[in-house]
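Participant: next comes the sequence, and after it the predicted model I'd like to discuss.
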Amino acid sequence: MVGEDLVPAELVYFREVAEADSISAAARRLRVNASAVSRQIAKLERSLGVQLFVRRRQGMELTAQGFRLLTHVRRARIEAQALRADLARSAPESRRLQVVCSDGFVGPVVAHAAAAMRQRRPEVRMEVAVASSDDVVRAVREARADIGACFATGPTPGVCVEYVLQVDMYAVVPDGHPVAARSALTLGEALAHPYALLAGQSSQRDLLAAAARERGLGLDPVFEAESSAALLDFVRAGGGLAFLSPVGSRPAGGDGTRFVRLGDAGLGRRSAQIHTPSDSAPDAIRAEFLSLLVAQLRRGEADTAR
């Protein structure tokens, strides 16, 4: 009984004495020694600085201050019981996963894996944030995310790398573009046409910039946006080409676009990676979602190899 009302033990003892008018009767109900009840009542009176009971031969009689405290304790008991019932209703065994990923992973990999996870584990809730590759690694390293998915061009210290997939870079062009029928392009050939790039810092932009410098070229995009979806819309509208490293699905184009692989060796140093915090082993839920993410990446790898 003690502690079941989410209130301190001395208040539970006080309530039992007040309702039974007797320390010995309260002790029997609480299944403790009468001396323990007396000590708790004395402790409560000292802490509050007031007398709660008048000790009489026929039993314990509440003072005015005791009546006021009893009203509070009874109200707290009702509220605690309501809280317990509410928690019991609203807290099935659930697990919330915090996922942070680069823009290119959201739709083709994370969303598909989340849908599969929903079928297996309907109690799981997921929060997905989109960030730069550096911020993804930082969030996982600092254990602010359960799982990270991003592109990288080098080592990613401070995290546990669960899976790595080397990815090619493609020029995505609209149907009818001068290079749409080509099977491969060089970076120089691609940069000779109007093109779009992801805005801000990204491993893709860094890799393109380094490769362009090696060839004595610079980057001068005609359109920049923070999402791959916006770049694809630009291509479909006939504005130019865009650079993407597809993951999770075969880069077959369609919907008015075509994917043409860039054949420059230096552009193959980019990898898709799945990370978890290095100082904690994945629990069953996180491990299951990891397996779905990896399966989605492998599916895309198999499609591309065909």
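Facilitator: Yep, that arrived.

Participant: could you use CA atoms for every contact and neighbour count after this?
Facilitator: Fine.

Participant: can you give me the strands for this protein?
Facilitator: Using DSSP state E, the strands found in the chain span residues 53-56, 59-62, 95-101, 124-130, 147-152, 159-166, 170-174, 184-185, 195-198, 223-225, 241-244, 257-262, 271-277.

Participant: where along the chain do the helices fall?
Facilitator: Taking DSSP state H as the criterion, the chain carries its helices at 9-20, 23-30, 34-48, 64-90, 112-120, 133-141, 187-191, 203-214, 228-236, 284-305.

Participant: now do the last one: everything it contacts.
Facilitator: So the one you mean is helix 284-305. 95, 97, 109-110, 112-114, 116-117, 146-147, 163, 165, 247-251, 274 (CA atoms under 8 Å, 6 or more residues apart in numbering).

Participant: put this next to the first one:
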Amino acid sequence: MPQSLVSANLRYLDQVARSGSIQAAAKELHVAASAINRQILQLEEQLGAPLFERVPRGMRLTVAGDAVVTLARRWRQDERRLESEIRRYQGVHQGQVTLHAMDSHSTSVLPALVAALGESHPLISLSVNLGSTDEALAAVMAGTADLVAAFNLPPRRELLVLWRTELPFGCVVAPSHPLAGARSVSLQEAAAYPVALQSRALAIRRYLDAQYGWLFTEARGRFESNSLQLVKQLALGGRHVVFTSELDAAPELAAGLLRFVPVRDKGAEPQTIGIAVDATRPPGPLVKVVAEHLQAAIERALEASRAGASKIAPPASG
């Protein structure tokens, strides 16, 4: 499909929204700025509403503009799906899939996914964005992601979960940490040591705040960051306890650099990892292929992390 089915004015509108100005959009699209401006003015006249606020430093979407851009991005996503479907009818597995995943997947699951796809489906292009579960949901609902892999996906009618598995709730510590030899630990025991917490943008932290707020009433020995890599580094240092899932620390667990200790408190709910799509638009064949490879990559990461832990497991205590 060399010629886009989405009209030029909508494509120009989308690019101006992304770039922040007509001049920047013109450079990205290799189109004259005057042509872009003319198309946007015509679209505003057609809709009877301003789509941008002209501010000194560029262009800012109005409420109406945001609605039109959201629609345009959905149509462009649909166009890519249509192109993939047509290629499938022609016997060609070719096209692009946009995936929204968690930051922790970048060091374990995603490299394995890219390698597997490259080997078995080299004509599939994969675009990956990283962020929180909230951002993943927003992306799939807005049509800017074909597929999401996220922790603790909430039940929603408009979300179709293709696969989900439970992850024990627990913490990770270095092999030298006093808790490393325990079969399980209570939250109170874990909180007696310095704790490194992930930010409130993540579902696991919001769960801790809601269910075990008493953990955070004292600031003694506590560290907080929106960087998973940083809090894992603190755990690797030997002093800190990090409340997280096995999948978040899969490479370190597989290598024996960290130990996962389940939390035994009554009512401590397991976390989940799920793969989902927009329920209003059934996944096409390319999305299904990527979802299957993604599931396999997650399962392999979990198997490796548990195998690594079993190899270095010290005599159990506690």
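Facilitator: Here it is on my side, so go on. These numbers come from a predicted model, not from an experiment.

Participant: quick revisit: pull out the buried residues from the contacts of helix 284-305 of the first structure.
Facilitator: 97, 109-110, 112-114, 117, 146-147, 163, 165, 247-251, 274 (16 or more other CA atoms under 10 Å).

Participant: still on that earlier bit, next, format the strands of the first structure as TSV and append distance to D86 of the first structure.
Facilitator: As requested, these are arranged in TSV below (distance: least, CA to CA, whole Å):
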stretch	distance to D86 of the first structure
strand 53-56	35
strand 59-62	33
strand 95-101	18
strand 124-130	19
strand 147-152	31
strand 159-166	39
strand 170-174	53
strand 184-185	61
strand 195-198	47
strand 223-225	46
strand 241-244	49
strand 257-262	53
strand 271-277	34
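
Participant: which one of those lies closest to T71 of the first structure?
Facilitator: Closest to T71 of the first structure of the strands of the first structure is strand 59-62 (CA to CA; 11.7 Å).

Participant: that closest one aligns to what range in the second structure?
Facilitator: On the basis of TM-score structural alignment, strand 59-62 of the first structure is assigned to no residues in the second structure.

Participant: show me what that strand packs onto, helices and strands only.
Facilitator: Strand 59-62 of the first structure is packed against helix 9-20, strand 53-56, with contacts defined by 3 or more CA pairs under 8 Å, 6 or more residues apart in numbering; DSSP states H and E.

Participant: buried residues, the last one. List them.
Facilitator: Applying a neighbour-count criterion of 16+ other CA under 10 Å, the buried positions in strand 53-56 of the first structure are F53.

Participant: what comes into contact with that strand?
Facilitator: 60-63, 66.

Participant: of these, which is the nearest to R141 of the first structure?
Facilitator: Using CA to CA, the contacts of strand 53-56 of the first structure come closest to R141 of the first structure at G66, 54.6 Å.

Participant: ok, now which ones touch V247 of the first structure?
Facilitator: Counted by CA under 8 Å, 6+ apart, V247 of the first structure has contacts 104-105, 108-109, 167, 272, 297, 300-301.

Participant: same question for R75 of the first structure.
Facilitator: With CA under 8 Å, 6+ apart as the criterion, no residue contacts R75 of the first structure.

Participant: looking for the alignment partner of it in the second structure.
Facilitator: Looks like R75 of the first structure stays unaligned there (TM-score structural alignment).
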